[in-house]
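[1] need a structure here:
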Amino acid sequence: MATEIKAPTFPESVADGTVATWHKKPGEQCHRDELLVDIETDKVVLEVLAPVDGVLSEILKPEGDVVLSSEVVGIFEEGASAGASSSSVADASAQPTSSVDSSLEEPILSPAARRMADEKGIDHAAIAGTGKGGRVTKEDVVRHVEEGGPVVSAPAAASVAPAASAPKVEATAPVFSGERVEKRVPMTRLRARVAERLVQAQQNAAMLTTFNEINMKPVMELRAQYKDVFEKRHGVRLGFMSFFVKACVEALRRHPVVNASIDGNDIVYHGYQDIGVAVSSDRGLVVPVLRDTENMSLADIEAKIREYGKKAMDGKLGIDEMTGGTFTISNGGVFGSLLSTPILNPPQSAILGMHKIQDRPMAVNGKVEILPMMYLAMSYDHRLLDGKEAVTFLVTIKELLEDPARMLLDV
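    From the prediction side, this is the model:
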């Protein structure tokens, strides 16, 4: 019985999607809930699974095609068997063994694994797959790198071989001379959408950035004192981000206009603090949202951030996890950034930028001390926030973090 394979039902905020990767070929046997195709939208990659056991009989929307919500992308033959595939396998087994090592055959890689392997120049055939049916996952690529496996891909290795032993290049393949090689790849929908929103934010808001610096020594000492006990009790590591989230929650309570947004000629004040945390992924920048952070403990925040980070790297974040948000925190310090001016995440009115912790000589009570300092940057929409409100908000965060007991005592 023929069954239509349809694209997922997109939410109202997503107009269409693009067929990213077909994981099955026409005539190939599929099992129930096995991955058939990835549909990439502006925000997430959605997976379409096989409804039952059977065979993918026809692909109606090849890779790169734009699809609408619930549009038919292929035809699935329920209960059928891949006779053609089986016979081809039998024929192949009857042929003499090729001189090429079977270990060099191209394995099946997940989209995230393929992107990481290509970025790091790893030969696909050198990665041991632990997924279903020998499928190579992103974790397999990470493990391959950590274990010191070969990281030079087959094409790269061939390029450094002597010219006399180099194989002939097909006429259709581009030939480059020297080292001035260029590569053109299409921008992912997510990165294109992020670029569009960042430009809109700069064009539609009166954006201004204010700076301050914070002595991280009190938080670092508190973390060093309790991190082992914290991890043993809660099962997650105690990081700095949870302290900043809690400080922002308290500061947003004291300065509700920073938590507000502009809607036409109205100002919308939010009676809750949903804080977005900017996360870098292979596909681009994503901002999953921590809901109701005013009710979350440090352990809850750390666990949720860790979960979001893993989902972002695997491309598993849902649209509902990245929509909304009343305030955003971006941490460029993990990459070594000392100072930056973060861009607003519309329709939010403010964003906090964290940076690298660096030892610097500071004047303390008339004496010079070496302290671990961090620059904080807060970009805000000057249409809604005046300089006094923005600076006072940032000073509140500074005071709370330089004396963490303030957050417990509400002073």
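
[2] please count neighbours and contacts with C-alpha atoms only from this point.
    Noted.

[3] mind listing what's buried in the host helix or strand of residue 194?
    Here residue 194 sits within helix 189-204, counting by DSSP states H and E. Within helix 189-204, the residues that qualify as buried are 189, 190, 191, 193, 194, 197, 201, 202, counting by 16 or more other C-alpha atoms under 10 Å.

[4] again, but for stretch 328-341
    Neighbour counts using 16+ other C-alpha under 10 Å place 328, 329, 330, 331, 332, 333, 338, 339, 340, 341 of stretch 328-341 among the buried residues.

[5] ignoring the adjacent residues along the chain, who's closest to the fifth one?
    Excluding the flanking residues, the one nearest residue 332 by C-alpha to C-alpha, 6 or more residues apart in numbering is residue 355, at 5.3 Å.

[6] the one you found contacts residue 376, correct?
    Yes - contact criterion C-alpha atoms under 8 Å: residue 355 and residue 376 qualify, at 6.6 Å.

[7] shared neighbours, these two?
    residue 339 (C-alpha atoms under 8 Å, 6 or more residues apart in numbering).

[8] show me what the biggest strand by length in the chain is packed up against.
    As assigned by DSSP state E, the longest strand anywhere in the chain is strand 367-381. Applying 3 or more C-alpha pairs under 8 Å, 6 or more residues apart in numbering; DSSP states H and E, we find strand 367-381 packed against strand 207-215, helix 217-234, strand 350-354, strand 358-364, helix 387-402.

[9] and this one, please, so the two structures can be compared:
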Amino acid sequence: MIIEIKVPSPGESITEVEIASWLVSDGDLVTKDQELAEIESDKATLTIAAEQAGKIKILLEPEVLVEVGAIACTIDTSIVPKEGAEPVTPKAEEKVKTTEESKPDVKEKASVPNELSKVKVSPVAQNIMEDEGWTVEDVVKGLHRISKKELEAVKNNVNSAVSSGLENEPKERALDRNKMSSLRKKLAQRLVAVKQETAMLTTFNEVDMTNIMALRKKYQSLFVEKHGVKLGFMSFFIKASALAMAKHPMVNSMIDGDEIVTPNYVDVSVAVQTPKGLMVPVIRNTESMSLAQIEDTLKQLAVKARAGKISLDEMTGGSFTVTNGGVFGSMLSTPLINPPQSAILGMHNIVERPMAVNGKVEIRPIMYTALSYDHRIIDGKDSVGFLVTLKKMLENPELMLTGGDELEKLVLDL
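    Next up is the predicted model:
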């Protein structure tokens, strides 16, 4: 029986997708639930799986836009791989054959003198030798006669090796061209639109990470033992941001036509770098989550995003974004807003810097933070106030229990 495998829909509003690559070849024997291809939309990357075992016939070319619902391939279920055996694809057979053919003859290799086996060959020379089918012995025999030129070359190579330890082999000049994926093209369009459609400003502050680092060092093993996940820096920033929204709700707001929409929850989008580009899965209701819950959810979403298994629903609906350029060594940046959101918090690397503490200079681990915001609805008071509140809670994590309020003020009902 012939069954049809159709292109799935990544979301209601998406009508076209791109088949990024086929994971099998035409004519392969596939098993049930085996991944056949990767498809990309402007929102997410998904995979197509085999509904039944059989022989596959590919109908759509890769890197071409196709309509959702189109027949991507067919599977002939009357031809199935033997039970308990891995299906051997034409690609695999060809690879095995090529590998076997490319193996050097053991006798031929053994005939090469030990002295010649120590001769160093540059990558460029090695490629030429492989193309011509030559060995080091063939090259040496082909010289016939050693001249002054060869001796000078040896002398120069020895001196060069002593002085630098590197071969001064010139690199080949080449251009590598790769087609932009649908995901990358859509991301590029959105980034340009942000600059054109928002009145974006960025405000900065610095955070002394001493107490958070001490807290992680002291309780990391107990935290992992109880919750099964490591305590990172991201959860502190996400939780502190959610709590700071209570005092500065405009940072969590967005424009919808002529209205300003302010949700009573904080769904934080977290920027995750993947092989397919930047993705922003959403952690929902962070205002009511613990640090452990945030870390666990973040880990699950990041793994799914990098594996291309994340769904469209898991990347939509965020009200605020946190991005961490510090993992790449960034000292300071002005992150771009993720529309329709109105603000994004940028984290950066932690560097030991001299700080004035109680009239004395001390070396402290400092992180610069940046808040980019849409000035059409967020004023300087809210943007700066938000970062100040965030700074207070991060430098004194116990204030997260009071939403950033000092304990003395709560006692005095101030």
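
[10] what's the average distance of the longest strand of structure 1 to structure 2?
    Compared with structure 2 after fitting, strand 367-381 of structure 1 deviates on average by 0.6 Å (mean C-alpha distance after the TM-score superposition for structure 1).

[11] just to revisit the earlier point, tabulate the buried residues of helix 189-204 of structure 1 (CSV), appending distance to residue 292 of structure 1.
    As requested, those are arranged in CSV below (distance: C-alpha to C-alpha, whole Å):
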residue, distance to residue 292 of structure 1
189, 29
190, 26
191, 28
193, 27
194, 25
197, 25
201, 25
202, 28
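
[12] and of the residues you listed, the nearest to residue 178 of structure 1?
    residue 191 (30.9 Å; C-alpha to C-alpha).

[13] list the contacts of the nearest residue to the closest one once chain neighbours are set aside.
    The shortest distance from residue 191 of structure 1 to any non-neighbouring residue, by C-alpha to C-alpha, 6+ apart, is to residue 284 (5.3 Å). By C-alpha under 8 Å, 6+ apart, the contact set of residue 284 of structure 1 is 190, 191, 194.

[14] ok, those in structure 2, which still hold?
    Retained in structure 2 (both residues aligned by TM-score structural alignment, their matches' C-alpha atoms under 8 Å) from these: 190, 191.

[15] in CSV: the contacts of residue 284 of structure 1, plus distance to residue 264 of structure 1.
    Below are those laid out as CSV (distance: C-alpha to C-alpha, whole Å):
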residue, distance to residue 264 of structure 1
190, 27
191, 27
194, 22
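
[16] can you report how many residues neighbour whatever residue of structure 1 lines up with residue 230 of structure 2?
    Counting by TM-score structural alignment, residue 230 of structure 2 lines up with residue 237 in structure 1. For residue 237 of structure 1, the count of nearby residues is 17 (other C-alpha atoms under 10 Å).

[17] alignment lookup: residue 265 of structure 1 to structure 2.
    Taking TM-score structural alignment, the alignment pairs residue 265 of structure 1 with residue 258 from structure 2.

[18] circling back: looking at the contacts of residue 284 of structure 1, which is nearest residue 25 of structure 1?
    Ranked by distance to residue 25 of structure 1 (C-alpha to C-alpha), the contacts of residue 284 of structure 1 are led by residue 190 at 25.9 Å.

[19] okay, and which of the buried residues of stretch 328-341 of structure 1 map to strands?
    Per DSSP E, these map to strands at 328, 329, 330, 331.

[20] counterpart of the residue nearest to residue 191 of structure 1 in structure 2?
    Correspondence of residue 284 of structure 1 to structure 2, assessed by TM-score structural alignment: residue 277.

[21] tell me who's in contact with the equivalent of residue 324 of structure 1 over in structure 2.
    In structure 2, the residue paired with residue 324 of structure 1 according to TM-score structural alignment is residue 317. Counting by C-alpha under 8 Å, 6+ apart, residue 317 of structure 2 touches 267, 282.

[22] and residue 317 of structure 2, how far is that from residue 194 of structure 2?
    Residue 317 of structure 2 sits 17 Å away from residue 194 of structure 2, going by C-alpha to C-alpha, to the nearest Å.

[23] repeat for residue 258 of structure 2
    Residue 258 of structure 2 is 18 Å from residue 194 of structure 2, by C-alpha to C-alpha.

[24] likewise for residue 313 of structure 2?
    Using C-alpha to C-alpha, we find residue 313 of structure 2 at a distance of 22 Å from residue 194 of structure 2.

[25] just residue 276 of structure 2 next, same as before
    Applying C-alpha to C-alpha to residue 276 of structure 2 and residue 194 of structure 2 gives a distance of 21 Å.

[26] ok, now residue 368 of structure 2?
    Note on residue 368 of structure 2: its distance to residue 194 of structure 2, by C-alpha to C-alpha, is 23 Å.

[27] distance of the residue nearest to residue 191 of structure 1 from residue 313 of structure 1?
    Distance from residue 284 of structure 1 to residue 313 of structure 1, by C-alpha to C-alpha: 10 Å.

[28] residue 102 of structure 2 -> structure 1?
    Aligned counterpart of residue 102 of structure 2 in structure 1: residue 100 (TM-score structural alignment).

[29] for the residue nearest to the spatial centre of structure 1, which non-adjacent residue is closest in space?
    Taking C-alpha atoms, centre = their mean as the criterion, residue 281 is the residue nearest the geometric centre of structure 1, at 2.8 Å. Using C-alpha to C-alpha, 6+ apart and skipping residues adjacent in sequence, the residue nearest residue 281 of structure 1 is residue 313, 5.3 Å away.
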